[in-house]
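Asker: no FASTA, just this:
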């Protein structure tokens, strides 16, 4: 069974799709302008809505000036790590190498997330323009879109858009008649959730085993094919053209001083109004649940999982927390990729833990023992707990600690963050699963 990026409808089958509710709740829409209106699948139509303007500006700008704009905007990576985008570009731009690469991470594998899929299917030229801007700025001439294999419609649309962009002179040896060379290839994913981790993704593009690499060196120094490489996710890139045309200050004026800009949120099928929403940072989690999702279809809200399963769970009593990086971090949560999964009071904590660790064990690359062995052990014992048995609390705690301290990448550490938030916010219910010995 594979995730089709249709978490707004259940059940979902390959080849069948219906658009979710799509809306912008930001003062200014940075990302969803074309997505809300209608799919823009023709380059001329994209240009008629202002597309291409940012690229033409960048062709006449110094790279340092472009990077300064991105830094000043406050844009951070929207794929989960939240690393400052301008700083990442700066790190790659200063690398001296005969070849550099750019990779758009479109391996949207977090359960509950479908924002990147809709951006690619309904506004593909925005992604292409953004990749051109990024590549020209940092000195990369070859780029890849690493696309999860379940996104067959997105693959077809992107292939057609890349071909049309190449025919129109956007891609090739002389981008729009300039001295800049740049091209894009589509790399279809290998099916592993872990390929969302950027070093595992680079291994997959190289047709190697998709497992996390040791760092340092960072991929900005030694990445794809041992060359300096820039990796940004789709949502991050798609904000770039707007920032260039409207200014860094205009972008930074949205959201909050600590978390500027907008964020896409994917609300899952448990909500009365599931869908894709663009919001400004600073909106409360309560408003996301009540005003965007219109509450749950049934039952009382017990908690939220924001940004995928490998992050902290947020209980109902903390819904007045604003959607912002530092605010969520303070309560053990994370913005992550922006998938918002709600669960109601019919879901037991034991059931939730069993499911998340079952997912974590299945999707582990196998490189780290605490991750692939520890996650499987937790899953096994919580399956037993659901059958009425109990487990040793000290063993549970030891495994959570090992995951946090000894995992090579965010997969194992994310499982630990999930477990720690369960311990913090659902302690009484969790303790009923254990023996004291």
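Answerer: On my side now, so go ahead. This one's a predicted model, so the numbers in the text were calculated from it and none came from an experiment.
Asker: From here on, just use CA atoms for contacts and neighbour counts.
Answerer: Noted.
Asker: wait, is residue 358 part of a helix?
Answerer: Yes - using DSSP: H, G, I helix; E, B strand; the rest coil, the assignment for residue 358 is a helix.
Asker: just the strands in the stretch 1-150 of the chain please.
Answerer: 21-24, 101-106, 142-147 (DSSP state E, counting those that start in this stretch).
Asker: just checking, which of the ones you listed sits deepest inside the structure?
Answerer: strand 101-106 (a mean of 26; mean count of other CA atoms under 10 Å).
Asker: Can you tell me which helices and strands that one packs against?
Answerer: helix 124-138, strand 142-147, strand 229-233, helix 234-238 (3 or more CA pairs under 8 Å, 6 or more residues apart in numbering; DSSP states H and E).
Asker: take a look at this one as well, against the first:
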């Protein structure tokens, strides 16, 4: 069954019958989030917990890597790099210790999937880490958690403790002869530490700043040893793949983007939250399941992967939410943080707030990002307040171009994305701020709230 909606809040079924839009969902990681004490080992074992680990231990490490690679699992942290291939890059027989580091520093504005997952089902991550460490022949793993999430930190510590007590961690795991220790580390709350090499520097006790690459973490990562850095959701998806089979995983999603994933739906929607569905579902379908936009309003623009991905409009409601289709539409799937904004939202104000965030969170290591984000903020604030000039629009586009692809890490690219895309789709709205000497969405800040054809233009 398919459904469509006017995004005033009331879904209406199309012809064809069926069982409802909720049938499009694929709860795996979130299957028992709403059960009492879902975070405990007891609950996890009732839902086939650690069965994937037992199957993995019956295989050779290389076979586990090949199995995950064949499943088509792609990294769920933003770039979508194949997980099995990343594991395969770890050199073997080099005599060095190997490390697994899980990136749980979820900091992207609008992203809220890893933290709920760790809060409700931390053992899925622990089991996935054991499998991954067995595959890459690692005896030490780390979870780098965003430090402000203290309740999640406590549950992670408890899950690790339960796993040690049950024999899933420590010496001779399940009689396999494999040893593994997991350390949970709380970061200090820096957006830049979501970048994998900055995370490694922070984990080593240094200031979190991105490293020059090469060498890549697979060769010289944590403590200059071969290291795999994976997102929480990527690793937490591995146990189900081993337990239920790679063919089962590939039966969902698309050919190049198979499997299930968590979408964070937020903003001006009737029922925001986490929706676990196969890759390739559309925003229209997710809005149908969430009751549409808030009553009486329509979708104006949205982000497919958080504020660092180019924004899209209501013209893109039917774009399949997988890596290839979103890329072809001119954006990135990223962290699948679907921020939805209705017609009452000022694009200039939203982009200004995002840019202020990136300027604040820039580590300052490279000039394009450090200086560029600062000047973008100054110009955007002037435009929003009605002090800007029409020439400032070309200026912010030029500054964003000098940041994009020229900064030390992807933070600069993320800061430039909202600038490019908002000018592409909403340049007229920027011009209204200049001509009207204020925000047209706020009568108190504009001299031409009702008349956008004001003749006075600052040039």
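Answerer: Looks like it arrived, so ask away. Only a predicted model underlies this, so the values are computations on that prediction, with no experimental measurement involved.
Asker: Got a TM-score for the pair?
Answerer: Superposed pair, TM-score by TM-score structural alignment, normalised by the length of structure 1: 0.90. Supporting alignment: 415 aligned residues with a CA RMSD of 1.9 Å.
Asker: thinking again about what came up before, now the helices and strands packed on strand 101-106 of structure 1 in TSV, with distance to residue 289 of structure 1?
Answerer: Below are those laid out as TSV (distance: least, CA to CA, whole Å):
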stretch	distance to residue 289 of structure 1
helix 124-138	29
strand 142-147	30
strand 229-233	26
helix 234-238	22
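Asker: Let me know the distance separating residue 418 of structure 2 from residue 80 of structure 2.
Answerer: 20 Å (CA to CA, to the nearest Å).
Asker: neighbour-wise, which of these two wins?
Answerer: residue 418 (26 against 18; other CA atoms under 10 Å).
Asker: That one touches residue 306, doesn't it?
Answerer: No - taking contacts as CA atoms under 8 Å, residue 418 of structure 2 lies outside contact range of residue 306: 10.2 Å.
Asker: just the helices in the stretch 101-250 of structure 2 please.
Answerer: Per DSSP state H, counting those that start in this stretch, the stretch 101-250 of structure 2 carries helices over the ranges 114-120, 122-136, 150-165, 196-203, 217-220, 232-236, 238-244, 246-250.
Asker: What range does the last one cover in structure 1?
Answerer: Counting by TM-score structural alignment, helix 246-250 of structure 2 pairs with residues 248-252 of structure 1.
Asker: Run the chain-centre distance for the matching stretch.
Answerer: 22 Å (CA atoms, centre = their mean, to the nearest Å).
Asker: now swap in stretch 227-236 of structure 2 and tell me
Answerer: 12 Å.
Asker: so how much does that stretch differ from structure 1 once superposed?
Answerer: Following superposition, stretch 227-236 of structure 2 is found to deviate from structure 1 by 0.8 Å on average (mean CA distance after the TM-score superposition for structure 1).
Asker: Residues contacting that stretch, please?
Answerer: When contacts are defined by CA atoms under 8 Å, 6 or more residues apart in numbering, stretch 227-236 of structure 2 is touched by residues 29, 73-77, 83, 86-87, 90, 98-104, 113-114, 117, 124-129, 132, 196, 217-221, 261.
Asker: can you check stretch 76-87 of structure 2 too?
Answerer: Contacts to stretch 76-87 of structure 2, defined as CA under 8 Å, 6+ apart, come from residues 65-70, 72-75, 132, 135-136, 218, 228, 230-234, 261, 305, 323, 333-336.
Asker: Now do the buried residues in it.
Answerer: Going by neighbour count (16 or more other CA atoms under 10 Å), the buried part of stretch 76-87 of structure 2 is 76-78, 80, 82-87.
Asker: for stretch 162-178 of structure 2, same thing?
Answerer: In stretch 162-178 of structure 2, counting by 16+ other CA under 10 Å, buried: 162-164, 168-171, 173-174, 178.
Asker: Where in structure 1 does that stretch fall?
Answerer: Against structure 1, stretch 162-178 of structure 2 falls on residues 164-180 (TM-score structural alignment).
Asker: measure the matching stretch end to end?
Answerer: So stretch 164-180 of structure 1: terminal residues 18 Å apart, CA to CA.
Asker: for stretch 261-279 of structure 1, same thing?
Answerer: Stretch 261-279 of structure 1: ends 9 Å apart by CA to CA.
Asker: Likewise for stretch 223-238 of structure 2?
Answerer: End to end - CA to CA - stretch 223-238 of structure 2 spans 26 Å.
Asker: same deal with stretch 170-181 of structure 2?
Answerer: Rule used - CA to CA; the end-to-end distance of stretch 170-181 of structure 2 is 6 Å.
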